[in-house]
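>>> Sequence below, structure please.
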Amino acid sequence: MQFLDEMSFRQVSVNFELYSLKNGSWKNITSVAPDLELAWCTSPVAFVNGFIHYVGFQRIKSVDPGAERFNNSILAFDVKNEIFYQVLLPKALAGAHSFGLSIWKYKETSIAIVDDNSLGSELRVWVMKEYGLESSWTKLLIVNESSCRRTRLSGLAACRNNGELVLKTIVQTSDENYVGGIVSYDTETHKHRDLRFWWKEYTKCICSYTESLVLLDIGS
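Below you'll find the predicted structure:
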């Protein structure tokens, strides 16, 4: 498996290993993965229905080196059976720039792809309505700067379990400075709610957590 390094844009070969809480050890994955490269090793991944999902792509060779194109899809890893699968994306996303795509868990049981190729000014959200059925990909909505008044979008930070989007914004203050904010956007009512969280440094993403009694140092 290969990643495309986000700094040098060079291919970097990697191996997959799976950690067992029961055995307390790492195991090499011997399953053959589809011929895909994974862009941006720091991109979010989505764990849904026992599968880990990554955004991947294949290079489409061209006579003109400067006209290289990509065919995007999803690499899914079945944790239980330790098998890789390839999931096709809708045509509108298959040819998009790979670095603008990210995958997210959507409403606990499915996945969403967010196209941020407009560098935050507009987010196109696609949802797999029926998990595992490629024909069920549906464009959920387009979020742009007019969706969140008096703010400028900076990107997606998270998808909440209720389907709301947590958006990073840039807000102009009264003294004409700019600060980063976080808003929750309801995809059904198209209303947003300020979460009253401000940041000045670069924020990569926001993660949710689930309380658990599983102890990492004790197998179960």
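>>> CA only for contacts and neighbour counts going forward, please
Fine.
>>> Pretty sure residue 82 sits against residue 33.
No. With contact defined as Cα atoms under 8 Å, residue 82 and residue 33 do not form a contacting pair (10.4 Å).
>>> which other residues reach stretch 70-84?
For stretch 70-84, contacts defined as Cα atoms under 8 Å, 6 or more residues apart in numbering pick out 29, 31-34, 36, 50-60, 85-89, 93-98.
>>> Find out how far that stretch is from the centre of the chain, if you would.
On the basis of Cα atoms, centre = their mean, to the nearest Å, stretch 70-84 sits 14 Å off its chain's mean C-alpha point.
>>> go on, stretch 68-84?
Centroid separation between stretch 68-84 and its chain, computed with Cα atoms, centre = their mean, is 13 Å.
>>> What are the buried residues along it?
In terms of neighbour count (16 or more other Cα atoms under 10 Å), stretch 68-84 has its buried residues at 69-78, 84.
>>> out of those residues, who's nearest residue 185?
residue 74 (25.4 Å; Cα to Cα).
>>> for that closest one, helix, strand, or coil?
strand (DSSP: H, G, I helix; E, B strand; the rest coil).
>>> Could you also give me the structure for this second sequence? I'd like to compare it with the first:
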Amino acid sequence: MSHSHIPPELITNILSHLPVKSLARFLCVSRQWYDLISDSGFIKKHLNRSVETNRDRTIILLEHDGSHCGNGFSFDFDDDEDQFCNAVKMYPPLQHCDILDCCDGLVCLLKGREEVVIWNPLLRKYRKLPSEKPKGVTDFWFSQFAFCHDHQNDDYKVLRLFQYNDLPIEIKVYSLKSQRWKKVEEQWPNKEICHWESASFNGVVHWLVSDFGVLDKESLLAFDLASEKFKLYTTPVSPDFDQETRLEALGGYLCFVVNVYGEYNDVWVMKEYGVESSWTQIYKIEKVAVPWDFEYYKPLMFSKNGKKVLLEEHWNSNPFPIEYDVEKIHSKNLIWYDIEKKQGKRVQNWSFPDAFRTATCIGSLLLLDGDNVIDPWQRNASPSEGLNLLLKAVDELENEMLE
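Next comes the predicted model:
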């Protein structure tokens, strides 16, 4: 039966169940299918289904040992086994970059203090943001970025904090929808950031802050990307000089982590966002739970049954860094921690790089209209080599269609 006799709504429903790589190939089937798959409504429908089913879950690792970084590796991830499949090598659109954050299948990459790219690794598409370094700035300046989804406006945004010498912090937001930067009129409150890493969740960027010079009165500062307003919340645990506190996002919750170096990780979530009384401890990793030297464990995702959490083990030559340094802070292992049994086990995979940073992705067609990522070998290939690559790709596609 010709697909022209199939009701359009049925075709849409069938295609929305398919993985990203299949849909990328089906763009070439016909103009009708191209218009359908690239339609914003279909992209949103497909994304919602991916979120509901955890479809196309992929682990992205960027090699990160301080001297040789930038190579990327992806791992298909369908269950919570102690071993992942072998790595597939991939090329990020920036070399020598770091993973800033990930959201709905998009990964935000940062190089240095001003070069930012939004990347869909499954589609191999990206968009490079225009530089926002003010002209004439040559002395010391501080820059920090965050990335998340503005649900109210259905827009993906990058927030940038910029401070030059002792001048007030300037806030700008880049909109993927409008493709431009906008200066935020709301003034940064009279607060000092306690830790260089922010946490983006629910369309809001969060920092741990304190009054200037008063580190024992820590609070949570939230900036809503839709309203462009700040709000302060209390944290579940009072700060202590023996501990390090951080913010993360885990399983649809804002997460507060208390780390005592070499002793334990205590993890809390805000069960009802914005309600301070809803802070709830969900697990505590103690030294006896893991048979190796204790490090900081960044939570990445829950297993499908919710009984385990996948962790990124951070190695840090200085457990309390003054400022972010990619050469000193990176990961050596991924770990499954069983919440009920209170036991941790490292994921075994010989294709892991020696040190890396991690992003977790789901299947997404976002950024379908972005620029193509071309790996360095292809970028430098001669015309005859390029033709061979094209013929090889055609052969692979034909074999896949025959299977």
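>>> tm score of chain vs chain?
The TM-score (TM-score structural alignment, normalised by the length of structure 1) is 0.70; 189 aligned residues with a Cα RMSD of 3.4 Å.
>>> buried subset of the contacts of stretch 70-84 of structure 1?
36, 51-58, 86-89, 93-94, 96-98.
>>> among the contacts of stretch 70-84 of structure 1, which are in strands?
51-60, 85-88 (DSSP state E).
>>> Just flag the most distant two among the residues you listed.
Distance extremes for these: the farthest pair is 51 and 60 at 27.1 Å, using Cα to Cα.
>>> Okay, residue 141 of structure 2 and residue 240 of structure 2: tell me how far apart.
Residue 141 of structure 2 sits at a distance of 29 Å from residue 240 of structure 2 (criterion: Cα to Cα, to the nearest Å).
>>> now residue 341 of structure 2
Residue 341 of structure 2 is 28 Å from residue 240 of structure 2, by Cα to Cα.
>>> One more: residue 103 of structure 2?
Following Cα to Cα, the distance that separates residue 103 of structure 2 from residue 240 of structure 2 is 32 Å.
>>> again, but for residue 34 of structure 2
56 Å.
>>> next one: residue 146 of structure 2
Going from residue 146 of structure 2 to residue 240 of structure 2 by Cα to Cα gives 26 Å.
>>> Distance check, residue 103 of structure 1 against residue 56 of structure 1.
For residue 103 of structure 1, the distance to residue 56 of structure 1 equals 10 Å [Cα to Cα].
>>> ditto for residue 35 of structure 1
From residue 35 of structure 1 across to residue 56 of structure 1, the span is 9 Å (Cα to Cα).
>>> where do the contact lists of those two overlap?
Counting by Cα under 8 Å, 6+ apart, no residue touches both residue 35 of structure 1 and residue 56.
>>> Wait, residue 124 of structure 1 touches residue 139, no?
Yes. Between residue 124 of structure 1 and residue 139 there is a contact at 7.5 Å, judged by Cα under 8 Å.
>>> Around residue 188 of structure 1, count how many other residues there are.
Neighbourhood size, residue 188 of structure 1 [other Cα atoms under 10 Å]: 10.
>>> ugh, typo on my part, it should be residue 108 of structure 2
Counted with other Cα under 10 Å, residue 108 of structure 2 comes out at 24.
>>> how close does the closest residue to it other than its chain neighbours get to residue 98 of structure 2?
Using Cα to Cα, 6 or more residues apart in numbering and skipping residues adjacent in sequence, the residue nearest residue 108 of structure 2 is residue 118, 4.6 Å away. The gap separating residue 118 of structure 2 from residue 98 of structure 2 is 12 Å, by Cα to Cα.
>>> Those two: which is more packed in?
residue 118 (26 against 23).
>>> how much space between residue 84 of structure 1 and residue 102 of structure 1?
19 Å.
>>> count of residues packed around residue 199 of structure 1?
13.
>>> Quick check: it touching residue 170?
No. Counting by Cα under 8 Å, residue 199 of structure 1 does not reach residue 170; the two are 9.4 Å apart.
>>> what sits in contact with each of those two?
Common neighbours of residue 199 of structure 1 and residue 170 (criterion: Cα under 8 Å, 6+ apart): 179-181.
>>> What subset of those residues is buried?
Here, 16+ other Cα under 10 Å leaves 180-181 buried among those.
>>> What lines up with residue 187 of structure 2 in structure 1?
In structure 1, the residue matched to residue 187 of structure 2 (TM-score structural alignment) is residue 32.
>>> dump the residue contacts of that match.
Going by Cα under 8 Å, 6+ apart, residue 32 of structure 1 touches 83-84.
>>> do you know how far it is from residue 16 of structure 1?
11 Å.
>>> Check residue 51 of structure 1 too.
Between residue 51 of structure 1 and residue 16 of structure 1 the computed distance is 14 Å (Cα to Cα).
>>> which element is the residue nearest to residue 108 of structure 2 on?
strand 115-120 (DSSP states H and E).
>>> what range in structure 1 matches that strand?
Counting by TM-score structural alignment, strand 115-120 of structure 2 has no counterpart in structure 1.
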